[in-house]
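Enquirer: Here is my input; please provide its structure:
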Amino acid sequence: MLDLHRVRADTPGCLGQAFLDSAGSSLPPRVVTETVITHLRREAEVGGYRAAAERADDLADVKTALAALLGAQPGDLALTESATRGWADFFYSVPLAAGEKILVSEVEYASNAIAALQRARSTGAVVEVVPSTPTGEVDLDALARMLDERVRLVSLVHAPTNGGLLNPVREVVDLAHAVGALVLLDACQSVGQVPVDVVALGVDALSGTGRKWLRGPRGTGFLYVRPELAATMEPAALDLHGAQWTEESGYRLAPDASRFEFWECSVAGRLGLGAAVRYLLDLGIDEIEQSVSALAEYTRTELAAVPGVTVRDLGVDRTGIVSFTVAGVDPTRVRESLAAKDITVTVSGRGSTYLDMSRRGLDAVVRASPHYFNSFDDVDRLVEAVDGR
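Expert: Below you'll find the predicted structure:
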């Protein structure tokens, strides 16, 4: 069981307010903030190159820590500036030809969908949408019917940005691999709140961010690429880190997923990401999942009891994202009213998950996302404020 007193003491930002937006950009533990600031100060003293060289072992440990969390090897990981950057670096490197297909689910995130539509426009490939089940997950029977040798890639969102469901992954992977298709998993909203094992899931690639459930700095992310696949892919963009200039007209790619990385980065941010992952590993992802699940289910139950409130979450297996609407009140007004009472939530609009929101006739939802540093009192503050609007 997590020591709530300890994790709240380690999170000064959660004291005096009800912060319920870890699905947006969470509050970092003290060790993350101190790691970032300490390195920035060191850069100011000796310059960025020397400061980075002094922390070479710690920088290497960022991948080691992420690998321990994801069940991967350090060489299977590339560090990026965001989940979107990692997702796009892989996606734009998958060859596509006219008539080939990209499959997306109804809860596809806008950035991914826009990239898929752009590549379809430029290559003549086709984007097709896999229907959802009545409970919101990707419909595996429908997916099986849509898969054939023309499908090059299945883009799967593990946990959507606008609600609490968790999509099945291994089942999608097995169906896709049977026809030779790749599976790219957007784990932006799942890594850090539920266990994610890339080997057990069998995905070809996975993208994630530091700023959400991992509680790391903004401007950090990562990409996992299955090692056998990474060795055969050439990224759509390269620099002198992802490849070496070995002759006048030739270069050699890095041997592993680091070919998807670029030389320039925020060293302080990456060190902060490593500190965040180590902090999580020390607590234990199973304990974190239990805490987040309990808080989220309590939030759903209590909000559903408030007159005029409708909890909008779908899914059989659900995450720490709780979405709801208040009858007759614009979600933005709800968010602003709560902010005035030191309760932080956010709004997820139709543009973020256009297909799902349109299918359900929703323009926007209020999104509350409690993390393990939250208390049940934080949730009570939210419910009481919504009830007393």
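Enquirer: going forward, measure contacts and count neighbours with C-alpha atoms only.
Expert: Noted.
Enquirer: And for stretch 322-331, what's in contact with it?
Expert: Residues external to stretch 322-331 that are found in contact with it (C-alpha atoms under 8 Å, 6 or more residues apart in numbering): 162-164, 296, 299-300, 308-313, 334, 347, 364-369.
Enquirer: Could you check how far the nearest residue to A115 once chain neighbours are set aside is from A78?
Expert: Using C-alpha to C-alpha, 6 or more residues apart in numbering and skipping the chain neighbours, the partner closest in space to A115 is A88 (7.5 Å). Using C-alpha to C-alpha, to the nearest Å, A88 is found at 13 Å from A78.
Enquirer: Which of the two has more residues huddled nearby?
Expert: Shown here are A88 and A78; by other C-alpha atoms under 10 Å, A78 has more neighbours (22 against 18).
Enquirer: Tell me which residues touch that one, please.
Expert: Contacts of A78 by C-alpha under 8 Å, 6+ apart are 63, 86, 222-224, 257-261.
Enquirer: Help me confirm that it is found in a helix?
Expert: No: counting by DSSP: H, G, I helix; E, B strand; the rest coil, A78 is not found in a helix; it is strand.
Enquirer: list the buried ones in the strand or helix carrying A53?
Expert: A53 is part of helix 48-54 when elements are defined by DSSP states H and E. Within helix 48-54, the residues scored as buried using 16 or more other C-alpha atoms under 10 Å are 48, 51-52.
Enquirer: Other residues contacting it?
Expert: Against helix 48-54 from outside (C-alpha under 8 Å, 6+ apart): 39, 42-43, 267.
Enquirer: Touching the next helix or strand after it from outside, list them.
Expert: Proceeding N to C from helix 48-54, the next assigned helix or strand is helix 56-70, under DSSP H and E. Helix 56-70 has contacts (C-alpha under 8 Å, 6+ apart) with 72-79, 195-198, 267, 270-271, 273-275, 277-278, 281.
Enquirer: how much space is there between V366 and H158?
Expert: For V366, the distance to H158 - C-alpha to C-alpha - is 20 Å.
Enquirer: and what of A72?
Expert: For A72, the distance to H158 (C-alpha to C-alpha) stands at 18 Å.
Enquirer: Over to S249?
Expert: S249 is 42 Å from H158, by C-alpha to C-alpha.
Enquirer: For the two, indicate the residue with more neighbours.
Expert: Set S249 next to H158 and count neighbours by other C-alpha under 10 Å: H158 wins out with 24 against 6.
Enquirer: how about this one, so we can line them up?
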Amino acid sequence: MDITALRAGTPGCAHRAHLNNAGAGLLSRRTLETVTAHLELEARIGGYEAATERLDAIEAVPAAVAELIGGRAGEVALFDSATHAWHAAFYALSFRPGDRILTGHAEYGSNMLAYLQIARRTGAEVVVVPDDEHGQLDTAALEKLIDERVRLVGVTHVPTGGGLVNPVADVGRITRRAGVPFLLDATQSVGQFPVDVRGIGCDMLVATGRKFLRGPRGTGFLWVRPETLEHLEPHVTESTAAAWDDKGGFTWREGIRRFTTFEMNYAAVLGLGSAVRQALELGPAVTGERTLALGAALRERLDALPGVTTYDQGRERCAIVTARVDGVPSDEVKDTLTRHGINVSLTSPDQARTEGRDVHPLVRLSPHYYNTEDELDRAAGVLAGLARPGQPR
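Expert: Presented below is the predicted three-dimensional model:
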């Protein structure tokens, strides 16, 4: 990759050291221009008319997303967020008293709240699978918990509050053998490194456009294995998802269309398509290798600093690096980095309630392929200064 050219084509790189890609990646200029061009078209000729004029490009976006994650055209529905995509998949399942939902300690907090709501509503049970010695989901324990009562296995690929990468391909092999649906939250992994739904063996996958994919905010998607669709009854419907029958009832439209909605932000959709095509052109394996290497290099730098502790778990780790400076509140660390022109974020205790670690909030640093070693050095230098008593903050 030509990093200099990629940075020149990313306006934000001129202003900040952006180490907050787990929050939202920087838009490339081509994606920015795609979004603004459609907004200008809507303003000039009308929203419906603009959508009609760009219909082919709009309809090509789900197919491009499917290609990126190893799926096929007709298997992806677009949403305005990964949260709504995840809700569409999860609430399309049915649960009864005694059913079990298996998940991990690193499950995203909002997902866990949904599990608990369904358990309260239906009498189903939520079971948290133990971690192994590396802090990742213990697949041997998962396999022992699988029985006829299990209705769903829901796993977060990469947690929002740490750098571990859960062994989801092993989870997929277990669930496929058992015939249990597997819902994968890939919000932090798609765009960060290669994700292949068929290699993983999941039945449903959700992700967002705004993080490592570098798409606009307000975009997300759901992929569903075709064989799984017949077991899903969407919680809500409308005319794009269902058709009237001659008896006054309705039938679901074919395939993934049962999850589609009429109203979309087409400027954002086209922006997502631009970001996905750029990811495909660069190559997920190529960008993933550099991104993971930058994450490892940053973690190594921070581990070498006296008074700075990193908290990432897992046998396999990604480019999300979480840390704390001894004696300095994490929000103060973040504010200091911000004053030095370095974007980071904080982890949230509410999104890690089942983790079993009383460590949050932590400072979360998340480089991407367009970041540089110099930017890592700058961030490490600020943390080193904070760790030395008496240094100005």
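Enquirer: on that earlier part again, can you pick out the most distant pair from the contacts of helix 48-54 of structure 1?
Expert: Within the contacts of helix 48-54 of structure 1, R42 and V267 form the most distant pair, 11.2 Å apart (C-alpha to C-alpha).
Enquirer: For those two, indicate the residue with more neighbours.
Expert: The neighbour comparison of R42 of structure 1 against V267 (other C-alpha under 10 Å) goes to V267, with 21 against 16.
Enquirer: Comparing the helix ranked longest in structure 1 with structure 2, how large is the average distance?
Expert: Ranked by residue count and defined by DSSP state H, the top helix of structure 1 is helix 285-304. When structure 2 is superposed, helix 285-304 of structure 1 averages 0.7 Å from its matched positions, counting by mean C-alpha distance after the TM-score superposition for structure 1.
Enquirer: hang on, the earlier thing: I'd like the contacts of A78 of structure 1 written out as JSON lines, with distance to L27 of structure 1, neighbour count and secondary structure added.
Expert: As requested, these are exported to JSON lines (distance: C-alpha to C-alpha, whole Å; neighbours: other C-alpha atoms under 10 Å; DSSP: H, G, I helix; E, B strand; the rest coil):
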{"residue": "K63", "distance to L27 of structure 1": "22", "neighbour count": "24", "secondary structure": "helix"}
{"residue": "G86", "distance to L27 of structure 1": "22", "neighbour count": "26", "secondary structure": "helix"}
{"residue": "F222", "distance to L27 of structure 1": "19", "neighbour count": "26", "secondary structure": "strand"}
{"residue": "L223", "distance to L27 of structure 1": "22", "neighbour count": "30", "secondary structure": "strand"}
{"residue": "Y224", "distance to L27 of structure 1": "25", "neighbour count": "32", "secondary structure": "strand"}
{"residue": "A257", "distance to L27 of structure 1": "29", "neighbour count": "25", "secondary structure": "helix"}
{"residue": "S258", "distance to L27 of structure 1": "29", "neighbour count": "23", "secondary structure": "helix"}
{"residue": "R259", "distance to L27 of structure 1": "31", "neighbour count": "25", "secondary structure": "helix"}
{"residue": "F260", "distance to L27 of structure 1": "28", "neighbour count": "31", "secondary structure": "helix"}
{"residue": "E261", "distance to L27 of structure 1": "26", "neighbour count": "26", "secondary structure": "coil"}
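Enquirer: top strand in structure 1 by residue count?
Expert: In structure 1, with assignment by DSSP state E, the single longest strand is strand 151-157.
Enquirer: distance from that one to structure 2 after superposition?
Expert: The superposed strand 151-157 of structure 1 is, by mean C-alpha distance after the TM-score superposition for structure 1, a mean 0.4 Å from where its aligned residues fall in structure 2.
Enquirer: what's that strand packed up against?
Expert: Applying 3 or more C-alpha pairs under 8 Å, 6 or more residues apart in numbering; DSSP states H and E, one finds that strand 151-157 of structure 1 contacts strand 101-105, strand 182-186.
Enquirer: going on from the last one, what's the next piece of helix or strand?
Expert: Going down the chain from strand 182-186 of structure 1, the next helix or strand is helix 198-201, by DSSP H and E.
Enquirer: Mean distance between that following helix and structure 2 after superposition?
Expert: Using mean C-alpha distance after the TM-score superposition for structure 1, the mean distance for helix 198-201 of structure 1 is 1.1 Å.
Enquirer: hmm, who's touching that helix?
Expert: Against helix 198-201 of structure 1 from outside (C-alpha under 8 Å, 6+ apart): 70-72, 169-170, 173, 206.
Enquirer: And for stretch 265-277 of structure 1?
Expert: Contact with stretch 265-277 of structure 1 is made by 28-29, 31-33, 35-37, 39-40, 52, 58-59, 61-63, 65-66, 69, 81, 210, 214-220, as judged by C-alpha under 8 Å, 6+ apart.
Enquirer: buried subset of the residues you listed?
Expert: Buried by 16+ other C-alpha under 10 Å: 28-29, 32-33, 35-36, 39-40, 52, 58-59, 61-63, 65-66, 69, 81, 210, 214-220, out of those.
Enquirer: which one in structure 1 is aligned with D374 of structure 2?
Expert: Mapped onto structure 1 by TM-score structural alignment, D374 of structure 2 lines up with D377.
Enquirer: now its match: how far from A23 of structure 1?
Expert: Relative to A23 of structure 1, and taking C-alpha to C-alpha, D377 of structure 1 is found at 19 Å.
Enquirer: the more surrounded of the two?
Expert: Under the criterion of other C-alpha under 10 Å, the comparison of D377 of structure 1 against A23 puts A23 first, with 26 against 10.
Enquirer: Verify the stated contact: the more buried one with W213.
Expert: Yes: assessed by C-alpha atoms under 8 Å, A23 of structure 1 is found in contact with W213 at 6.6 Å.
Enquirer: so what sits against both of those two?
Expert: Between them, A23 of structure 1 and W213 share these contacting residues under C-alpha under 8 Å, 6+ apart: Q189.
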